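Structural data only, the sequence is not supplied:
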């Protein structure tokens, strides 16, 4: 049963019983956020609506099934899908079984086929350190020997120029350690907390480099990416308990266990089976990590109390470190105080989110000791905390969390399509307001969660920094943008593109009054060869033209909106995607799998 079908079933039953109006009134009248969830929890319990918990354990038969599926794909030269099936086989194999070694051995064959010599050798060495069928010895030794013959052919590319471009050069202040000292955070009644420039900023300047509170890997990349750090390391190793999490190292596996996975582990099958969205999963992980970041429940309650006392001050989301106020994503206070927009939400929206929070609360109660306490008073506080904070973060996620993505190769060999990898909470990036014609752009390094903010347009002293929440004037018309923003983010956009009804790219005209010298330079830099190479993900071209493009974008700013400026800005963003790292075509060819294993 999915969470959506559970919700629809509950609504249908309550409609039949004629209880919708009275329940809505109770939700409106509930003073505390946790009361709304506990009310809905009691309703679901009374309707016997909570889902059946899915149990999935390591199993040699399931591991063998997936390994055989991998063998079929490997025989068809479908290496990337074979690789995924072998990882599924590894996930389901008991750690001390021959099935585990066989999955590693077969995965090494994929790496050999893909010319991943180092990774192939690493998997073979892992097999030899474990219990494995002796008949594999000669085959694996021969494969390992062939790898070593090819190892000198592996070249390590230097990205020194692009790394320099993506590095924050300005000194950072102690209060906002991830941000350039050229920025300051201010508050106004109309705009809330927002970020402004303390001095003039040029196109291409790095303004923020922020690590998230944690990262949530999307299901489509479970079989390719480390669940904790997002490393693209190929020799991933499974969680020793569940059949869903892979890690690049024992360090990441231990860190994930400490931060949240010990609690999530027995819930993983049900969370996947019920098809919770990334926004919902971000909420439950936030609640778990917040507790695990503190030595006990009382210290967490104190953090929340202090944070909520500061809500109306300039130190909202800050904590004191060595008697200095600090706003940093690594501290829960900065995440707890992100806006939920609860006052702008409809009763039906709150009820639906409270259903999700109630199911999470029920799962935590049924399958974990996370909410248990020997102290009756503390137990009551824990239940209220979990109920209210789950709903709170289910509401903060849609308007504050950020996606982590890269460009992925198409079948034609172009890197022009966005590929979503993970989502994460970034406290500082969440302070930026939206514009349909933004003056900054975000990018991240493939295999990392660090988010970098770069100036896309010149920003004068005193001007606000504007991010883009997904509604861009070059893509969607004003009416479409306004509807989408109102639905998800609960505001009416008043940016320059909306007020002046800027055209979309395909209805945009070339600027008639731009000096010919600027147009000539732009056309010289962005000639057909450069555009083609950018589409092909050519790093050398991106490094060569990035800074000249930034200079031309500066000169074209007075003529916005125009096609010439839009071309420069899109090419700048394409360069940044290349600098961040590109995803080869095979990684987007994912296999279908479900939390419930096949019956074998």
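Sure, I can see it. Note that this is a predicted model, so its numbers are computed, not measured.

Going by C-alpha atoms from here, please, whenever you check contacts or count neighbours.
OK.

end to end, how far does stretch 550-562 reach?
Using CA to CA, to the nearest Å, the gap from the first to the last residue of stretch 550-562 comes to 16 Å.

Could you pull out the buried residues of it?
Buried residues in stretch 550-562, counting neighbours by 16 or more other CA atoms under 10 Å, are found at 550-554, 556, 561-562.

Residues touching that stretch, excluding its own?
By CA atoms under 8 Å, 6 or more residues apart in numbering, the residues outside stretch 550-562 that reach it are 202-204, 456-458, 502-503, 508-511, 513-514, 518, 521-522, 564-565, 568-569, 572.

Mark which of those are buried, thanks.
Buried among the contacts of stretch 550-562 (16+ other CA under 10 Å): 202-204, 456-458, 502-503, 511, 522, 564-565, 568-569, 572.

now, which of the buried residues of stretch 550-562 sits nearest residue 484?
residue 561 (22.0 Å; CA to CA).

tell me the SS of that closest one?
coil (DSSP: H, G, I helix; E, B strand; the rest coil).

any idea how far residue 248 is from it?
45 Å.

now residue 300, nearest residue through space, not along the chain?
residue 294 (5.8 Å; CA to CA, 6 or more residues apart in numbering).

and the one you found, that's in a strand?
No - assessed with three-state DSSP, residue 294 is coil; it does not lie in a strand.

what's the neighbour count on it?
The local packing of residue 294 (other CA atoms under 10 Å) involves 14 other residues.

Next: residue 158.
8.

for the strand ranked longest in the chain, packing partners?
For the chain, the strand with the greatest residue count under DSSP state E is strand 415-424. Contact partners of strand 415-424 among helices and strands, from 3 or more CA pairs under 8 Å, 6 or more residues apart in numbering; DSSP states H and E: strand 216-217, helix 278-292, strand 402-409.

Name the surrounding residues that touch the helix or strand just after that strand.
Next helix or strand after strand 415-424 toward the C-terminus (DSSP states H and E): strand 433-434. Strand 433-434 has contacts (CA under 8 Å, 6+ apart) with 191, 194, 465-469, 493, 495.

ok, and here's another one to check against it:
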């Protein structure tokens, strides 16, 4: 969020320095052997902790307090940018001024008022009025009331004609909910085989475009780059954010989100953020930490959570048991994978002990700290292969919505059961933090539902896909596209048996963000045109079917999270 933390030792630097010290002292082989013999995650974290202490490598604890002097500095810089008509820069600096201002101070009120001027210029009248309200609530100087009241009156008039541009459209939802999997369609079920483990299969035929999953995350985390313009709790795009009352990092869309986040996890992580952000701790580690906080009421139930005990049970996305029993693949990981994770967990635990000791002290048993270490390490492993990106479709400089950008990550229990294919038959979209999964191919009864983990046959060569999937997800891909070595998109054949009337619809209006046109095209394609095309063209892979699938994906993406240029 700011440049103040640039001089802090990074988490990767700490690990590299530890390895250097071990090498200098001729201990690499001995330490590696001892580490490989450890049986539990907590033992691994303790082992790394002792080494960090031995070599004095624990980081300096950083503090970023509210500071009216800094707040005034950022506000003045914002004023200068606003005079230059650099609206985005001015908005960013005013938001920074808000985050640093002390509670109920004149500095806070002035920053809100000044930011409202930017939002007024950007025609975001509703959010402008929210900032004006917050300025008055925080002792805005009476000598300046007149000008702000005038802006408020103009904004109220203009708000009536303000075009409502929702961050995302609410989907229709599941047509028929699954009794055993509340987040899934009744047309799917979880099966288990020795070869595939737990996986998701169609009980009945699923049509193209059908929603098969609507799932909320157990926890989600916001990327550091989006702290100012998205809610720290619900990740919604917001330009009139309000700050955490204590730290200078978390910003919220409402008091409700602020209070819920505080009760669930932020009261523990709040004093840790300066150090963790300063060290560039990864989003997956931050997600693991948040799970360790949110799951505290389950600390003494972990022995009951058996990965094999799922017969007949209801699979609940919001249940910690489902998150805890996601595959960590510890048995497939070597020391070169586990040792950095243990070192990171040890550092995070050290920061927690020195900035947020109240968490462990809330427990009546002495082993709470050990369980905390266990979960930090465990969920760093489950995160790497099971957590999902939360993204938005962002408008580029040319006014086009052609790419998605990551804003955060979430722990989605049911989605994590979907296996990968380099030619998937489902696709994911984000509506807020909720993920919607739709079929992009017709899936027959007993057919497996297959997601894509970021490596698609159309844009990446087989050898590269297989290498990256093995590195990140620890499996050798044997999907249809890999087994048959499907060509890249540019080398795909184009069917010559299809009449010209089946050409791909004009996509320019979709790329320019026209949601109404996206809905019209989806209605046209899913209303029978795509089936006609499929019946009159050669089997996959071919360029025409790939084009139609991409059209469907772009249309649905536009109905999800969408960020216009500011």
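Arrived safely. Since the model is a prediction, treat every value here as computed from it, not as a measurement.

Overlay the chains and give the TM-score.
Overlay of the two chains. TM-score (TM-score structural alignment, normalised by the length of structure 2): 0.94; 554 aligned residues with a CA RMSD of 1.8 Å.

returning to that earlier point: pull up the aligned stretch in structure 2 for the longest strand of structure 1.
Mapped onto structure 2 using TM-score structural alignment, strand 415-424 of structure 1 covers residues 401-410.

swap in stretch 110-125 of structure 1?
So stretch 110-125 of structure 1 sits over residues 118-133 in structure 2, by TM-score structural alignment.

What is the end-to-end distance of the matching stretch?
End to end - CA to CA - stretch 118-133 of structure 2 spans 15 Å.

show me where the stretch 301-450 of structure 1 has strands.
319-321, 324-326, 402-409, 415-424, 433-434, 440-444 (DSSP state E, counting those that start in this stretch).

what residues does stretch 453-472 of structure 1 touch?
Contacts for stretch 453-472 of structure 1 (CA under 8 Å, 6+ apart): 194-209, 432-443, 481, 484-485, 550, 553-554, 557, 569, 572.

Can you flag the buried ones in those?
Judged by 16+ other CA under 10 Å, buried ones among the contacts of stretch 453-472 of structure 1: 194-198, 201-209, 432-443, 481, 484-485, 550, 553-554, 569, 572.

Let's have the strands of the stretch 301-450 of structure 1 in JSON lines, adding distance to residue 103 of structure 1.
Shown next, in JSON lines, are the strands of the stretch 301-450 of structure 1 (distance: least, CA to CA, whole Å):
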{"stretch": "strand 319-321", "distance to residue 103 of structure 1": "47"}
{"stretch": "strand 324-326", "distance to residue 103 of structure 1": "47"}
{"stretch": "strand 402-409", "distance to residue 103 of structure 1": "27"}
{"stretch": "strand 415-424", "distance to residue 103 of structure 1": "25"}
{"stretch": "strand 433-434", "distance to residue 103 of structure 1": "47"}
{"stretch": "strand 440-444", "distance to residue 103 of structure 1": "32"}
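
Out of those, which gets nearest to residue 111 of structure 1?
strand 402-409 (19.5 Å).

Give me the mean distance between that closest one and structure 2.
Its aligned residues in structure 2 lie a mean 0.9 Å from strand 402-409 of structure 1 after superposition (mean CA distance after the TM-score superposition for structure 1).

So what's the gap between that strand and the chain middle?
Centroid separation for strand 402-409 of structure 1 versus its chain: 9 Å, with CA atoms, centre = their mean, to the nearest Å.

what's it packed up against?
strand 415-424, strand 440-444, helix 563-580, strand 582-583.

The second one aligns to what range in structure 2?
Residues 426-430 of structure 2 are matched to strand 440-444 of structure 1 when aligned by TM-score structural alignment.

Give me the contacts around that stretch.
Against stretch 426-430 of structure 2 from outside (CA under 8 Å, 6+ apart): 390-392, 435-441, 449-452, 553, 556-557, 560-561.

now with 6 Å?
435-440, 451, 560 (CA atoms under 6 Å, 6 or more residues apart in numbering).

Please tell me which one of the residues you listed counts the most neighbours.
residue 560 (26 neighbours).

Residue in structure 1 paired with that residue?
So, by TM-score structural alignment, residue 560 of structure 2 is matched to residue 580.

Quick check: that match touching residue 450?
No - in this structure, residue 580 of structure 1 is not within contact of residue 450 by CA atoms under 6 Å, at 10.5 Å.

re earlier: measure the match of residue 560 of structure 2 to residue 451 of structure 1 for me?
10 Å.

Mind jotting down where the helices sit in the stretch 501-600 of structure 1?
Ranges of helices within the stretch 501-600 of structure 1 are 516-525, 528-535, 539-556, 563-580, based on DSSP state H, counting those that start in this stretch.
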